[in-house]
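Student: how would this look folded up:
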Amino acid sequence: MTADQLVAKYSAQTETQSSSKLAILGSHVEGQEKILNSGALALLETLCEQFAAEVPQLLEKRCHKQQRIDAGELPDYLPETRAIRDGNWSIRGIPADLQDRRVEITGPVDRKMIINALNANVKVFMADFEDSLAPSWEKVVQGQINLHDAVNGDIEFTAPNTGKHYSLNPDPAVLIARVRGLHLKEKHIEFEGEAIPGGLADFALYFYHNYRQLLAKNSGPYFYIPKLESHHEARWWAKVFAFVEERFCLQPGTIKCTCLIETLPAVFEMDEILYELRSNIVALNCGRWDYIFSYIKTLKNHPDRVLPDRQAVTMDKPFLSAYSRLLIKTCHKRGALAMGGMAAFIPAKDEATNQQVLQKVRGDKELEARNGHDGTWVAHPGLADTAMGIFNDYIGGDNTNQLHITRDVDAPIPAAELLEPCDGERTETGMRLNIRIAVQYIEAWIQGNGCVPIYGLMEDAATAEISRTSIWQWIQHEKSLSNGKLVTKDLFRQMLAEELKNVEQELGTERYQAGKFTQAAQLFEQITTSDELVDFLTLPGYELLTA
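Tutor: The predicted structure follows:
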C-alpha cells in the first residue's frame, strides 16, 4: 500500500500528515504542528530510509542467539572480538556537563514530572520514552512538546485540582532523553506502509527540535540507549549518530549517549559496545531490574538458573555483584563513566517507615559508591538528598567522578561468575505479591500510565517484567514454594482470582470497577501460562493501549 493510499484510508478518522514515504496515522494532538513539522519529518523519513530495514535483521540475530542458549549453550565472551577487549583504546571524551553525574533521577515525559525532576537535587534528569512511559500517541507527541519547552526554559504547569504552579529553577539538571528499545515500534508513524522503530522516532524528533538550543547552552543532544543485546546493535546506533552529525554539519561526537547494560547477552560485550560507539558514548549504566528480567528470559530453559523471590535478588548476590564490578572496571579502563542502578523506593509519609526506606537506600547506594560507580539513579526527588550525600562522601568536593578507581587488581570475572545461580526461597507470599504488582501495573499501563507507585516502590515495565517472568519460570520448571505447594498454571490462576479480590478491597470497588483490571488480568494470565515466554509484556500490551 502506498503512502497516498494510507492517507486516504485514514483521513476519514484521523488528521494525517504525510510525505512521499512517511505517513502519520495518529489522531491530532494539540500542539503537534511544532513537533511534526516538515523539517522533523524530513529527517525522520531519511533515517527510516537509511536505517529502519536493518532493525528486523538485528532482532533476528537476537532470536538466533537465544535459540542456541535455549538448546543448552551458555552466554560467554566472544572469541572473535578478543582483540578489542585486549586492545589499548579509549572513548573520545566526556563533555563538561556530563562529567559529574553522581545522582540522576528518572521518570516519564509528562509536564509536571519534567519540571520537578529538573528542579530536584540531582545532576541529571533522564526523561523516559521507554520503561516508564506507556507510549500512547498523545503521550509520545506531548512528551516531545514538553521536552522542547524544557530545553527552551519556558516550561510551566498549573495543577488543575489545586491551582499549584510549577516552573523551572534557574539552574536545572542536565537533560538526557531515553529513547525506546529496538524491539518497540511506533504504530502511529509508517514508512512505506510499515510501522517504524519507536526509538528512531524518539531520537529524530528530540534531536531535530533541541540540538541548536542545547549546544547554545553549552550542553548537547544527549541520549540513553536501552535494551542493547550486542555490539552489532551498538554499531547501528553509531551509524545513525554519525549520519545525523554529518547531515547537520556537526563535529563527530557531538551527539552523546549512555548505554544501559540491562540484558544478560550485553554484559559479555561491554568492551565491544564501548568500542563501536567510542565517538559518541560517555557511560554505561547498570540497569539492574531489566538485567534480572533478562537473566530469567535468557536462561529460561536452564532449570539450574531459576531465581527465587524478587525481593531476595539483591545487588550483593554474586551474579549481580560481578555484573556491577565488571561494568566499573570495563568503563574506567576506557575512560567512560560507570553508572549505578535504580533505587525504586518511594518516601513514606510515616516517619518510622520512611527511616526504614532511607536506610535501605543508604545501604544500596553505599555499596555502589564503594564499588566505584560514578553515580546512581533514584525514582523520586525525596531520595535525592540521601543518594547525593553518600556519593558526595565518596567522590568528594574536588572530584566529579570516580574514574580513578580502575579495579585493576580485581581478578578476571569469568562467565561462570556472571551466570552463577542465585540462592533464596520461593514463597507463597512472594508469588502473591508478584501477582498483585503485575496486574496493577498492567492495568495502569494499558490505560496510559507507565510509571506507577505500588506498595512503596515506583514500578515500571522492568519491575513488572520480573514479577510475571518469575512465575512463568517457576511453572515451567515445576518448582515448589517453600510451603511445599507445586507451582502450576492452575495454582497461578487460583491465586490470580484471589489476589484480584484483594486488589479490589485495597483500591475500593469504585476504583476497581472503573479500571481495566479484568482486561489486565486476562493479558497477565495469557502471557504467564503461555508455553513460550513472551519476550516483553509491552508488545501485547501495546495492542491494548488506548490510542
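
Student: C-alpha only now, for contacts and for neighbours.
Tutor: Fine.

Student: roughly how far is the helix or strand encompassing Trp236 from the heart of the chain?
Tutor: Here Trp236 sits within helix 231-247, counting by DSSP states H and E. Mean-position distance between helix 231-247 and its chain equals 20 Å (CA atoms, centre = their mean, to the nearest Å).

Student: in that helix, what's buried?
Tutor: Buried positions in helix 231-247, judged by neighbour count with 16 or more other CA atoms under 10 Å: 231-238, 240-242, 244-245.

Student: just the helices in the stretch 101-250 of the chain please.
Tutor: Along the stretch 101-250 of the chain, the segments classed as helices by DSSP state H, counting those that start in this stretch run 111-119, 137-152, 198-216, 231-247.

Student: which among those helices is found nearest to Lys65?
Tutor: When the helices of the stretch 101-250 of the chain are compared for distance to Lys65 using CA to CA, the nearest one is helix 231-247, at 12.7 Å.

Student: another one to check against the first:
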Amino acid sequence: MAQVPGVKVHAKVQGAQAEILSEPALKFLAALHRTFDSTRQNLLTARHATQRRLDAGEQLDFPAETAHIRADPSWTCAPPAPGLEDRRVEITGPTDRKMVINALNSGAKTFMADFEDSNAPTFQNMVNGQVNLRDAVRRQVDFEQGGKQYKLSEKPATLIVRPRGWHLDEPRMTVDNRPISGSIFDFGLFFFHNAAYQLAHGSGPYFYLPKIEHYLEARLWSDIFYFSQSALGIPTGSIRATVLIETLPAAFHMEEILYELRQHSSGLNCGRWDYIFSFIKKRRADRGAVMPDRKDVTMEVGFMDAYVRLLIQTCHKRKVAAMGGMSAQIPIKNDPAANEAAMAKVRADKLREVKAGHDGTWIAHPLICKIAMDIFNEHMHGPNQYHVRREDVKVTAADLLNTNVQGKITEEGVKSNVSAALSYCAAWVSGNGCIPIANLMEDAATAEIARVQLWQWAAHGAILDSGMMVTAAYVDKLIKETAPTVSVAGVTEAHVRIASEYLSAQVKSKEASDFLTSDLMPYLDGAVGAQGQSKF
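Tutor: As a prediction, the model looks like this:
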C-alpha cells in the first residue's frame, strides 16, 4: 500500500485496488482535499442555514445578485465534446463489472456509470468500480462468468461518471485526520487514471454532478476542474459536466449553474425523483406542501411541469443539452399483459420528453433501450433540439413552488412507501444500491421520497382518504408488520432490523434528516454486527 504523508486508508486494499490507490493518485487526492475541502464545508453549512430560513417561512426565489447573468444573452456554454454530440438515450447503473459491459453494449448513446444513488458505497464497491472503469476505458474489461463471455462491443456507449454529492464523506480515507469528500475521491481517482488516455483516444473525461443546491457549489466544481487539468497537464476545457437539477433550490439557479461551468458544461438533467424528494424535504415545515401518494406526483403536476419547461428553455438558450429523466419501469417476465402496460408507460414518458424539447432521456435497463431510441429517432431528427428555444415559456417562482397536486393519501400509498423504504434501506446496508421493487428499478432517490413522505404525513397529521389520520404510531405499526416480509437478495435479518429501526426513528423525528445515505453510512462494510444493533 502506498504511503503518503498525512493520508491514511482505513480499509483493506488488495489486488488491482492498489493500482488505483497508488502513491501519485493519493497525492493528487490529498492536494484536492487540502485546496478545496474548507470551501465544501462552508457550502454545506450554508445549506443548513438556508433550510433554517425555509423552516421559518422564507420562500425561495431567483437570486437577485445574479440577475445580470440571466439577462445577458451573449454567453453560451462549451460546444459538445466528442461522443456527447448526440445523447438521445443514456443508460445508467452502478459500476460492477458485468453492469459496465452490458450498459456500454446496450445500444444507448452514453452510459452514466454511477458511484452515487444506484450504488451502496462500500469501500469494495467504490474502488472496484474504479478498477472496472479504468479497464473499460482501455477495453480490458472482458471476463467470463458461469461459462458466459462478457466482452465490449466495437462501438460502446460514451462513458460518463457520476461521483457522489458534496454532502457525502469518504470515511475510509482521511487526509490530515479528516475524511475526504466522496465527490473528490470519486472524481479525482477517475480523472487521475483516465483523462489523458481518454483524450488520446478520441473521447474525454465526462461527468454528471449530483445534488447541487446553489450556483456556488457549481463554482466549486469549476475550480476543481481547472485545478485538476492544470495539475495533470490536461488541456483546459477537456472536462465536460452535466448537472442534475434534482434539488428545489437548484431550480432557481439553473442559468447561474451553467454560467459557472460554462467552459466545461454539457447541460442539465431533470433528476425527477430526487427533485420530488427535495421539494418535500426543503418545504418540510410547510403544511401546504403535503403531497399525495407517490404515484400521483407525476411529471404533469404543476411544479414538475414548470421545472421541466424552465430547464429546457435555459439549456437551449445557452446551447447545451436538456436531458430528460429516468423511467423506472423494467421488463416484467412471464406476464405479457403487465409487461405491455409497463412498456406503454415508458413510451408515453419518452414521447412527452421528446415533444417537450428534451435532447435525450434516461433508462435503467438495456431492454428498454430500443423503445426509447425508436421514439427519439422518430421525433428528433438531428443530434439535439437546441433549436427548440421555448421562448414561449415564462416560469415564475410561484410556478416552481406550486403545490396544487391532485390525488389522495391512501393506506395503500402508506404501505407502499413503508415497503419500498424498508426494502431499499436493508439492501443498501447489505451493499446493494439498486434493486427491483414491484417491477420498478429503485435507487436511493425513490427510497428517499418514500422515507420523507412517511415523515411528512406523520408530522403534519395527514388524513387518509378513509378519514383516518396518519400518525407516527400508525406508521411504526406498519413498519413492524412489514419488516418480516422483506425479501431482497443478500439481505439478512440484521439488515432488515437496521432498516426498521432507522425508518421508525425517522418517522418519529422532529425534522426529516437530509439523506438516508449519510444516516446509514456507519452500517456499511460489515459494520452491522451479528446482533444487528443500531443507534436509532
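
Student: give me the TM-score for these two chains.
Tutor: Here the TM-score for the pair of chains, by TM-score structural alignment, normalised by the length of the second structure, is 0.96; 523 aligned residues with a CA RMSD of 1.3 Å.

Student: and the buried residues of helix 231-247 of the first structure as JSON lines, adding distance to Ile145 of the first structure?
Tutor: Output for these, formatted as JSON lines (distance: CA to CA, whole Å):
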{"residue": "His231", "distance to Ile145 of the first structure": "32"}
{"residue": "His232", "distance to Ile145 of the first structure": "32"}
{"residue": "Glu233", "distance to Ile145 of the first structure": "28"}
{"residue": "Ala234", "distance to Ile145 of the first structure": "28"}
{"residue": "Arg235", "distance to Ile145 of the first structure": "29"}
{"residue": "Trp236", "distance to Ile145 of the first structure": "27"}
{"residue": "Trp237", "distance to Ile145 of the first structure": "24"}
{"residue": "Ala238", "distance to Ile145 of the first structure": "26"}
{"residue": "Val240", "distance to Ile145 of the first structure": "23"}
{"residue": "Phe241", "distance to Ile145 of the first structure": "22"}
{"residue": "Ala242", "distance to Ile145 of the first structure": "25"}
{"residue": "Val244", "distance to Ile145 of the first structure": "21"}
{"residue": "Glu245", "distance to Ile145 of the first structure": "23"}
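
Student: any idea how far Asn218 of the first structure is from Val174 of the first structure?
Tutor: As judged by CA to CA, to the nearest Å, Asn218 of the first structure and Val174 of the first structure stand 11 Å apart.

Student: list the residues that contact both of these two?
Tutor: Counting by CA atoms under 8 Å, 6 or more residues apart in numbering, the common neighbours of Asn218 of the first structure and Val174 are Asp97.

Student: compare neighbour counts for those two and give me the winner.
Tutor: Val174 (20 against 10; other CA atoms under 10 Å).

Student: just give the nearest non-adjacent residue to the more buried one, would you?
Tutor: Nearest non-adjacent residue to Val174 of the first structure, counting by CA to CA, 6 or more residues apart in numbering: Val124, 4.5 Å away.

Student: show me the contacts for that neighbour.
Tutor: Contacts of Val124 of the first structure by CA under 8 Å, 6+ apart are Arg101, Val103, Glu104, Ile105, Leu118, Ala173, Val174, Leu175, Ile176.

Student: how near is the alignment partner in the second structure of it to Gly360 of the second structure?
Tutor: Per TM-score structural alignment, the equivalent position to Val124 of the first structure in the second structure is Thr110. Going from Thr110 of the second structure to Gly360 of the second structure by CA to CA gives 10 Å.

Student: and stretch 331-351 of the second structure, which residues are buried?
Tutor: Those buried within stretch 331-351 of the second structure under the rule 16+ other CA under 10 Å are Pro331, Ile332, Asn339, Ala342, Met343, Val346, Arg347, Asp349, Lys350, Leu351.

Student: what's around the aligned residue in the first structure for Arg139 of the second structure, how many residues?
Tutor: In the first structure, the residue matched to Arg139 of the second structure (TM-score structural alignment) is Gly153. If you count neighbours by other CA under 10 Å, Gly153 of the first structure ends up with 15.

Student: now Gly153 of the first structure: how far from Leu214 of the first structure?
Tutor: 11 Å.

Student: what's the end-to-end length of stretch 86-98 of the first structure?
Tutor: Stretch 86-98 of the first structure has an end-to-end distance of 27 Å (criterion: CA to CA).

Student: flag every buried residue along that stretch.
Tutor: By neighbour count on 16+ other CA under 10 Å, the buried set for stretch 86-98 of the first structure is Ser90, Ile91, Arg92, Gly93, Ile94, Leu98.

Student: list the residues that contact the second one.
Tutor: Looking back up the chat, that one is Ile91 of the first structure. Leu274, Tyr275, Leu277, Arg278, Ser279, Asn280, Ile281, Val282, Arg334, Gly335, Ala336.

Student: which residues touch the most centrally placed residue in the second structure?
Tutor: The second structure has Asp117 as the residue nearest its centroid, 4.8 Å off, counting by CA atoms, centre = their mean. Going by CA under 8 Å, 6+ apart, Asp117 of the second structure touches Arg164, Gly433, Cys434, Asp443, Ala444, Ala445.

Student: show me those that map onto helices.
Tutor: If you go by DSSP state H, those have Ala444, Ala445 in helices.

Student: which one in the first structure is aligned with Trp273 of the second structure?
Tutor: Using TM-score structural alignment, the equivalent of Trp273 of the second structure in the first structure is Trp289.

Student: and the helix or strand where that match lies, how far out from the chain middle?
Tutor: Taking DSSP H and E as the definition, Trp289 of the first structure sits inside helix 288-298. Offset of helix 288-298 of the first structure from its chain centre (CA atoms, centre = their mean): 12 Å.

Student: that helix against the second structure, how far on average?
Tutor: Mean deviation of helix 288-298 of the first structure from its aligned counterpart in the second structure after superposition (mean CA distance after the TM-score superposition for the first structure): 0.3 Å.
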